[in-house]
Structure formats: C-alpha cells, structure tokens
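Undergrad: How does the following fold in three dimensions:
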Amino acid sequence: MIVLLPPSETKRPGGEGPALALDSLSSPSLQPLRGELVDELIELSADRPASRQALGISPSQDGEIDRNAALRTAPTMPAVHRYTGVLYDALDVGSLRGAAAERAVARLAVVSALFGLLRADDRIPAYRLSATSRLPQRPTLAARWRPALEPVLTELAARELVVDLRSGSYAALGKMAGAVTAEVIAEHADGRRTVVSHFNKAHKGRLARALASTRSEPTDAGAVAAVARRAGMRVERRGDHLTVVVPA
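TA: You can find the predicted model right below:
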C-alpha cells in the first residue's frame, strides 16, 4: 500500500544531507522535468519581483526566493521530514519507532510541484513552488507534469493499492484511476453535513498516520476503512471512496 500525500507550502529549514542529486531520487523517468524546473527556479530567483509574482508571495517572504536560488547547493533531508504544517503535524512521522517507522517510510509518498512523485526517504532541499504557481512564459505546471507523471502513477497503482489523499491542485498534476480516495465531512447536531475546511488537513494527517503505521496490509477500500476505524475514526465507504465524518 502507498499513501499519496500533498506537499505543504511550509518546509523545515536546513538539513544534514548532501546537496540535491536528482539522479538519486526515485522515479528516474521524472528527472528531465525535475531538472528543467530546478534550473528555471534558480534563474527566476535573480528577479525578485518576477519571483514574487510567479510564486504568489510578498516581499516579506523573500527568504523563499533565496531558498530557490540555493536549490543545487542547499543541504537536503528526507521528504517526509522536509514538509511541515497541519497535515504533517498530525502525521507526526518523527514519533514513530521501530517497525512502524519502517512501514511509514515504505508506504508514504508525496506529489510535489517541483519533483513530481517523491518517496518518503528521497532527500530534497527546502524550496518554494506550489501546484498553482505559474512560471513566466511557461505552460501551467499541471500541463507540464501530466505527460510525465501520469504513467508513473499508473504503474504505481498497478503494483500496489494507492490511497490518494492529495488536494485538488496536486491531483491535477497527475490523475490516476483505481486509487482509494477520501474526503472529510463535518456532521452537525441537526444532521446537516458540511465540508471541513480548516481541520481537513489534520484529519487526513491522522488517517495517513494510521495507514502508514498499521501492521495490516490493506488490499482494498474496505480494509483501508477498517484500519481507520480501529484508529478511532468514523468512516463511511462508497466503492473506492471513503468519507471521514467528524463532529461539526
């Protein structure tokens, strides 16, 4: 089983690993586009106004541009530790130990706007590029990634059960059929249901943690739902789609 996550805008700084080596990353067929995007971001970083516009940031966030300028030389760390924020706080992979930690490394993967598909232990530097960023005089990132990424995701889904927890903009970088998907819905006291916004990522992080660390080996959506329920989550299933129901 593979649990497919979105990245986060926020990244943990620093790292103890060597500089980025694109040829050491998993899914080597993605290396050409990875290299193009890295070089484009480094070049763009020399123009701060253009960088701010492309990345959707303000002058107070110019440190993000500096990160992009240093993509080829900055220290690296495993992707699963690089990303921070609400989902990754709830996942809390750093607290896993022993066999649970090994299972998490084997099962977790991230779809990144800069690197495409990353496995948990792929070493990457801090960077700034989101799925909705628009690099000057270039097609959208979705248009650039789909031809390269979709065959990789299709091959992955043919080998293993994939639980796709990506947000919409990252799912657009590479669509895949046959994955188990999940949404989070809030249920009110009167029975009304509404989409969870603020805590959506936290609940998906909890689900990812349960799936990454379980001793069982789910092979279908029903087994995925069972793992979530054992972790204390209320889950409804319709085919390959799961609904996590939380109190409003």
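Undergrad: hey, let's count contacts and neighbours off CA atoms from now on
TA: Will do.
Undergrad: the helices in the chain, which residues?
TA: For the chain, applying DSSP state H gives helices covering 31-44, 48-55, 62-69, 79-82, 86-91, 98-107, 141-159, 168-171, 200-213, 221-230.
Undergrad: Alongside the first, I'd like the structure of this one:
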Amino acid sequence: MPFLVLLPPSEGKADAPEGAPVELGALSLPGLTAARGRVLDALVELCRGDEDTAAEVLGLSKGLRGEISRNAGLRTAGTLPAGELYTGVLYDALGLAKLDQAAYARAERSVLVFSGLWGAVRLSDRIPAYRCSGGVKLPPLGALGAYWRRETAEVLPAEADGLVLDLRSSAYAASWKPAGELIGRTATVRVLQEKDGKRSVVSHFNKATKGRLVRDLLNSGAEPSTPGELLDVLGGLGYTVEVAAQGTARKPWQLDVVVTEIH
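TA: This is a model prediction of the structure:
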C-alpha cells in the first residue's frame, strides 16, 4: 500500500435504507472485530436504558435525543458504505461520488475513517448510522480513545507500509498513534487561513481544505511514500505548504497548508 490517509468521521450521516444489518465479520481490519462487538454491545445497552443517562454520556442536547433510539436499534438497522454514510464539510469537499473509477479505487485502498464505534473502517465497509464520538467515555469500557488505542496497536501498523497522512481531529487521533519507524513516515496537517496578513485556524476552512486536498491527491494519481514527497506533490497541485516541524524519532512531520479562500 503506497500511502494511507487517516480521516475523522462526521457527526452528520446519511439515512441508511432498510435492509441487511451490519456484519461485523465482513468489515475490513478483521483484527478489530471482537473490539467492535464490545463497543456495539455497550452502546446499544446504554441507549436501551435510561434516556437521560445515555444523553449525558453521549453529550447529546435535547434536540438530538432521537439519536438515542437510533443507537438502540443498531443491531438491526440498515447500512450504507462508509463513503456514502458520512456527510459534512470534509466529505462534501472530498466528493467521493464525483471521483473517476481510478481515483475512487485509490480512495478505497488508501483511506481509513476513524470512529468511536467501529475503531476504523474503509470506505466500502457497510455500517449503520450511529451517534458515538471518539471523545465518549462509554460504560463499562471507559474512554473510547484509550480503548481503541489499545486495540489498534497491533492491527493498524500492518496497513501502513508507506506514507501516513494523518488528517484526524484530536478526538480521533487518540485512537491510534503511529509508533517506531512509522513515525518518520507520518505527516499531520494544520490548515491556516491567511487574511489581511494574519493567519488563524478556522474550522470550516480546516475541514473543507482537508477534503479538497485528499480529492486532489487521489485525482492526481500520485503516490508519495514520504512526507518530503508529499510536500512536492501538494506544491505541484497548487497548495501552499510549509513545514511547521520536521519529523523526529518521536514526533511526526507537521505541515501547514495556507489558504486564502475555499474553492
């Protein structure tokens, strides 16, 4: 696998049609199957119990109480491929449905979407709509970031034999941290908006730019194997990219993408 792109999920999700429910054993990364089952059981049990408790654990406002009943029915709910299920700014900018066949094949091979419920999935994995963020402390499993970090430690390094482009938000970055020599092949990205000579981090620009960056990278057919090669590729695609910190034996590369507007 030439490179791996790590994405966060989105809170917004498409409504899956009625049909066959999720098959945990059919999902990619089979080493996570048992761990997924434990989280699924705990989430369903929580949401079949006291509604106020479930809302507090999941951080849901009154307007989102309907997510509790949806979670309670996850075992029998219909599914969609993850690439169709996740919506929102990043996924709108990524525009998976608009990729040509070759670019979409690269996306299916290269992209991993991290999740509080599933750990990590590929775009073709069929899953139901759910509500469970990576920052949740889910009884009796505890903090999901720490839970998944233990479970992914042995599974995910086998998926990464090239560049790792880590575009996850902090809640999901806790679910797996590259270790050993893999750290030197990992690049994180911060998006800065430049306006009136000043730079700042703006959430909308961050998400949209990351989605557009992945789309352009997939469309280009380029397969960078190191952070240095990634710098060259992104520069050739018209991005202004600066090295905020070079990678070390303990820390990945940190790249800044500077934007003035969203296309």
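Undergrad: ok so, going back, possible to save the helices of structure 1 as a markdown table with mean neighbour count and distance to Thr181 of structure 1?
TA: Output for the helices of structure 1, formatted as a markdown table (neighbours: other Cα atoms under 10 Å; distance: least, Cα to Cα, whole Å):
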| stretch | mean neighbour count | distance to Thr181 of structure 1 |
| --- | --- | --- |
| helix 31-44 | 17 | 27 |
| helix 48-55 | 17 | 28 |
| helix 62-69 | 19 | 32 |
| helix 79-82 | 22 | 20 |
| helix 86-91 | 21 | 16 |
| helix 98-107 | 17 | 16 |
| helix 141-159 | 17 | 13 |
| helix 168-171 | 17 | 11 |
| helix 200-213 | 23 | 11 |
| helix 221-230 | 19 | 9 |
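Undergrad: My guess is Asp92 of structure 1 contacts Arg209. True?
TA: Yes. In this structure Asp92 of structure 1 lies within contact range of Arg209 using Cα atoms under 8 Å: 7.4 Å.
Undergrad: so who does the residue nearest to Pro17 of structure 2 when sequence neighbours are not counted touch?
TA: Distances taken as Cα to Cα, 6 or more residues apart in numbering place Gly78 nearest to Pro17 of structure 2, at 5.5 Å, with adjacent residues excluded. Taking Cα atoms under 8 Å, 6 or more residues apart in numbering, we find Gly78 of structure 2 in contact with 16-22, 127-128.
Undergrad: just Tyr172 of structure 2 next, same as before
TA: The neighbourhood of Tyr172 of structure 2, defined by Cα under 8 Å, 6+ apart, consists of 8, 114-116, 134-135, 145.
Undergrad: Please apply the same query to Ser10 of structure 2.
TA: Counting by Cα under 8 Å, 6+ apart, Ser10 of structure 2 makes contact with 86-88, 91.
Undergrad: quick one: which of those residues is most hemmed in?
TA: Highest neighbour count within the contacts of Ser10 of structure 2: Tyr91, with 25 neighbours (other Cα atoms under 10 Å).
Undergrad: residue in structure 1 matching that residue?
TA: In structure 1, the residue matched to Tyr91 of structure 2 (TM-score structural alignment) is Tyr88.
Undergrad: For that match, which non-adjacent residue is spatially closest?
TA: Leaving aside its chain neighbours, Tyr88 of structure 1 sits nearest to Gly205 (6.1 Å; criterion: Cα to Cα, 6+ apart).
Undergrad: So what does the one you found match up with in structure 2?
TA: Alignment note: Gly205 of structure 1 maps to Gly211 in structure 2; criterion TM-score structural alignment.
Undergrad: Ok, Asp122 of structure 1 next?
TA: Mapped onto structure 2 by TM-score structural alignment, Asp122 of structure 1 lines up with Asp125.
Undergrad: For that match, which non-adjacent residue is spatially closest?
TA: The nearest residue in space to Asp125 of structure 2 (Cα to Cα, 6+ apart) is Pro81, at 5.1 Å.
Undergrad: Which position in structure 1 pairs with the one you found?
TA: In structure 1, the residue matched to Pro81 of structure 2 (TM-score structural alignment) is Pro78.
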